[in-house]
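> with the sequence up front, the predicted model follows.
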Amino acid sequence: MKKKPIIGISGSMIIDEGGMFPGYKRSYVNNDYVKSVIEAGGIPFIIPMNNDEEVIENQLDLIDGLILSGGHDVNPLLFNEEPHQKLGGIYPERDDFDFKVVKKAMNKNMPIIGICRGHQVINVANGGSLYQDLSLIEGCYIKHNQGSLPSQATHTVTVEKDSVLGGILGEKTYSNSFHHLAVKDVADGFRIVALAEDGVVEAIEREEKPLVMGIQWHPEMMSGVDKGMMDIFKYFINECKNK
């Protein structure tokens, strides 16, 4: 039997605010990432957050592809801006971890998908920038932080037909939405491949192989009810088999 590809999912840290151990740190990822990888034919491998470069290097040697998970706002100092009044919570230690992970993974030429924060990290780590809040984008009118169920699609996304994502989803799809930052200047070597109807960037792809893709919405939350979102993970895992 051919070995299934091992997919690393970047972890985060949650700090208990009550209970028996207030202030206690726990490494985690949301389970939808794990479920999506398994259902798409891969083996999930959670990469615990740490800042030891040798450890990260060895963690990446164990995997065939990388998913950068969602979470905190990206520190604007990393793209040479001071924090705006509407910036949310940042976690510099996680920024350091994610930047090391994505840069080392790209150096190893492995397929990468970044989701929500992960999409933004890919852009900033490669020299791009972000809007620190959607209110700073002229013409932005869509509700991008929905108040409905995680798996519920709430707005339209137009996808470039000649992109990898367009080949998976077609030229139009419907996404869920949980963000208030967005891509501003796109990193060199990447291009915008999906937009919301108000012009907010919904996906980017690297122009050369292997696949490095950022997706602003959360396909892992929709993959159990939406074939197209599951197909994103299936395509990605197939790329990891062939790397």
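Great, that's in hand.

> all contacts plus neighbour counts: C-alpha atoms, from now on.
Will do.

> how about the strands in this protein?
Assigned by DSSP state E, the chain shows strands spanning 6-10, 12-15, 25-28, 43-47, 65-68, 112-115, 130-131, 155-159, 172-175, 182-183, 190-196, 201-206, 212-215.

> of these, which is nearest residue 89?
The stretch from those with the least distance to residue 89 (CA to CA) is strand 12-15; that distance is 13.0 Å.

> picking up where we left off before, deepest-packed of the strands of the chain, please.
Mean neighbour count (mean count of other CA atoms under 10 Å) peaks for strand 65-68 among these, with a mean of 28.

> what packs against it?
Packing partners of strand 65-68 (3 or more CA pairs under 8 Å, 6 or more residues apart in numbering; DSSP states H and E): strand 6-10, helix 92-107, strand 112-115, helix 117-125.

> try it against this one:
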Amino acid sequence: MLYNHFYGQFDCCDTMPKITVAVSDSPEVGSRSAPSVKKSFSSVKCNVVDADFRIMMRDIPKEVFEEAYKTTEGRKKLFLHAKYMATKILDKVDCLALSGNVAMIDPALFNQLPDTNNNFTYDLSRTIAELALIHVATQRGMPIMGICGGHEAIAVYYEGTLRSLTPAESNQQGYMAYDKIIFNTESILGQLFNSHEKNLPSNSPTVTRNFFGAHKQIVDKLKPSYLKITARASDGKLIEAVEGKYGAPLIGMQFHPEITIHGVFPNASNMGTEAEKKVSLKIFHFFFKAAEAYNNKKRVNSELKKVTSVFSEVTHNVEKDLVSVKNTIKEKNKNAIKKSKLSSIKVESIDQNNTPTKTLLNNPAIFWKGKKRPHSELENAQCNQVVLANTM
């Protein structure tokens, strides 16, 4: 009965639930890449919901946000609010995907001065919200994908820095164009792409793929203790992809695999070839499997908590029963001791004339009508000590 109760808790694990991915997006702002990210996840059978960064920060009036953002202490308070909202969003999802956007990340968040050479726009509340999403997802061991601006947000969260592309670098890569990306074959992405490279030597350290790019800001420096560089641009220098060193899969990509598959919203322009689509789709399928593993872990942990609760209840009841048994035994021992004492008292008062036992009656030499006389050691050993004491 107990076995069925415990192991019956896991019956629900036989039915696989729909895997859900939260994509950072807001209808209020719109995006030319987020719709393609969502479609790409839908292509690998994922359910998709918005991690709406506007809703996350809506409770804070604009003027209050702007005033708080001016100081480090104020930004911490904004971040705490964003973390609370991120927790609510991520409670029911299995993967976080941070899509690209046209706004840049404020240099103040990585301890640098504003770029006066470019007329960049900043979406401060979005950045705070996305950093909070990364924080909560990381704490939970949830897979995280970052694309373009999402990739840069991951780098900033892990204490990296950003910088603007120079005109020469922009010309080298192209803007809103495809360019060659060089991947380390030991990285997750490198292994995914290497499986499609028929003519690549087995010991080759890199594999190249063409991807769409549309960015003006790039990751400059990383904290090596958190992230590792796994891909560079065609010049072999600029960082194009990073991966987390520990825990659940964490991959940041400066390029846009979703554009290869579904094009730029709304007219689906700039799509890749069919072969390139298959390669890009492998990234989303990989994250589907990672999200599935996270979902399994989450459900097993939930079931273990239920079983632990049942065990705790059973243990508590057993402990109560043990206490009850101990108390019963203790009470019986007390009663036995009382009876033993009463028996001794009765023996001492059986007969005021010291009526001897049968042994003494059969040995009149020892018991001599109550008269006191000395006894030998052998005689003492043969006598009832209680009765003998009254005959001395």
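Looks like it arrived, so ask away. Everything quoted here is computed from the prediction, not taken from an experiment.

> any idea what the TM-score comes out to?
The TM-score (TM-score structural alignment, normalised by the length of structure 1) is 0.86; 225 aligned residues with a CA RMSD of 2.1 Å.

> let me have the helices and strands packed on strand 65-68 of structure 1 in CSV, adding distance to residue 225 of structure 1 as columns.
Compiled in CSV, those are given as follows (distance: least, CA to CA, whole Å):
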stretch, distance to residue 225 of structure 1
strand 6-10, 21
helix 92-107, 29
strand 112-115, 18
helix 117-125, 22
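
> so which of the ones you listed gets nearest residue 71 of structure 1?
Here helix 117-125 is closest among those (CA to CA), at 5.7 Å.

> so the closest one aligns onto which residues of structure 2?
Helix 117-125 of structure 1 corresponds to residues 149-157 in structure 2, going by TM-score structural alignment.

> and that stretch against structure 1, how far off on average?
Aligned to structure 1 and superposed, stretch 149-157 of structure 2 gives a mean residue distance of 0.3 Å (mean CA distance after the TM-score superposition for structure 1).

> mind checking how far that stretch is from the chain centre?
Centroid separation for stretch 149-157 of structure 2 versus its chain: 21 Å, with CA atoms, centre = their mean, to the nearest Å.

> name the residues that touch that stretch?
Here stretch 149-157 of structure 2 makes contact (CA atoms under 8 Å, 6 or more residues apart in numbering) with 97-102, 104-105, 109-110, 127, 130-131, 134-135, 145-146, 161-162, 218-219, 222, 227, 241, 251-254.

> neighbours of the equivalent of residue 223 of structure 1 over in structure 2, how many?
By TM-score structural alignment, residue 223 of structure 1 lines up with residue 261 in structure 2. Residues near residue 261 of structure 2, counting by other CA atoms under 10 Å, number 25.

> do residue 144 of structure 1 as well
For residue 144 of structure 1, the neighbour count with other CA under 10 Å is 21.

> excluding chain neighbours, what is closest to it?
In this structure, residue 144 of structure 1 finds its nearest non-sequential neighbour in residue 177, 5.0 Å apart by CA to CA, 6 or more residues apart in numbering.

> ok, now which ones touch that neighbour?
143, 144, 145, 146, 153, 154, 155, 216, 217, 218.

> let's see 7 Å
Shown in contact with residue 177 of structure 1 (CA atoms under 7 Å, 6 or more residues apart in numbering): 144, 145, 146, 217.

> correct me, but the third one touches residue 180?
No: between residue 146 of structure 1 and residue 180 there is no contact, the gap being 10.6 Å when judged by CA atoms under 7 Å.

> in structure 1, what residues pair with the helix or strand encompassing residue 64 of structure 2?
Here residue 64 of structure 2, judged by DSSP states H and E, is contained in helix 62-69. Under TM-score structural alignment, helix 62-69 of structure 2 corresponds to no residues of structure 1.

> if we can go back for a sec, what about the closest residue to the match of residue 223 of structure 1 other than its chain neighbours, how many neighbours?
Residue nearest to residue 261 of structure 2 in three dimensions, not counting chain neighbours: residue 277, with 4.9 Å by CA to CA, 6+ apart. Per other CA under 10 Å, the neighbour tally for residue 277 of structure 2 reads 17.

> if I look at residue 277 of structure 2, how far off is residue 6 of structure 2?
Counting by CA to CA, to the nearest Å, the gap from residue 277 of structure 2 to residue 6 of structure 2 is 47 Å.

> same deal with residue 294 of structure 2?
For residue 294 of structure 2, the distance to residue 6 of structure 2 - CA to CA - is 23 Å.

> the two - which one has more neighbours?
residue 294 (21 against 16).

> tell me the contacts of the counterpart of residue 68 of structure 1 in structure 2?
By TM-score structural alignment, residue 68 of structure 1 lines up with residue 98 in structure 2. Residue 98 of structure 2 makes contact with 23, 24, 145, 146, 147, 150 under the criterion CA under 7 Å, 6+ apart.

> same thing but 10 Å
Residues near residue 98 of structure 2 by CA atoms under 10 Å, 6 or more residues apart in numbering: 22-25, 34, 37, 51, 130-131, 133-134, 144-154, 252.

> does residue 195 of structure 1 touch residue 182 like I think?
No: assessed by CA atoms under 10 Å, residue 195 of structure 1 is found out of contact with residue 182, at 11.0 Å.

> thinking again about what came up before, so which bits of the helix holding residue 64 of structure 2 are buried?
65, 68, 69 (16 or more other CA atoms under 10 Å).

> which secondary structure elements does that helix sit against?
Contact partners of helix 62-69 of structure 2 among helices and strands, from 3 or more CA pairs under 10 Å, 6 or more residues apart in numbering; DSSP states H and E: helix 72-90, helix 124-140.

> and the shortest one, which stretch of structure 1?
Translated: helix 124-140 of structure 2. Going by TM-score structural alignment, helix 124-140 of structure 2 sits over residues 92-108 in structure 1.

> re the thing from before, do you know how far the match of residue 223 of structure 1 is from residue 280 of structure 2?
Look at residue 261 of structure 2 and residue 280 of structure 2: by CA to CA, they are 7 Å apart.

> now residue 105 of structure 2
Residue 105 of structure 2 is 26 Å from residue 280 of structure 2, where distance means CA to CA.

> what of residue 290 of structure 2?
Applying CA to CA to residue 290 of structure 2 and residue 280 of structure 2 gives a distance of 16 Å.

> ok, these two, which is more surrounded?
It is residue 280, of residue 290 of structure 2 and residue 280, that has more neighbours when counted by other CA under 10 Å, with 25 against 19.

> got a list of what the more buried one touches?
40, 189, 192-193, 209-211, 256-261, 272, 274.

> same question, residue 108 of structure 1
57, 60, 61, 64, 65, 102.

> just the buried residues of those residues.
Applying 16+ other CA under 10 Å to the contacts of residue 108 of structure 1 flags 60, 64, 65, 102 as buried.
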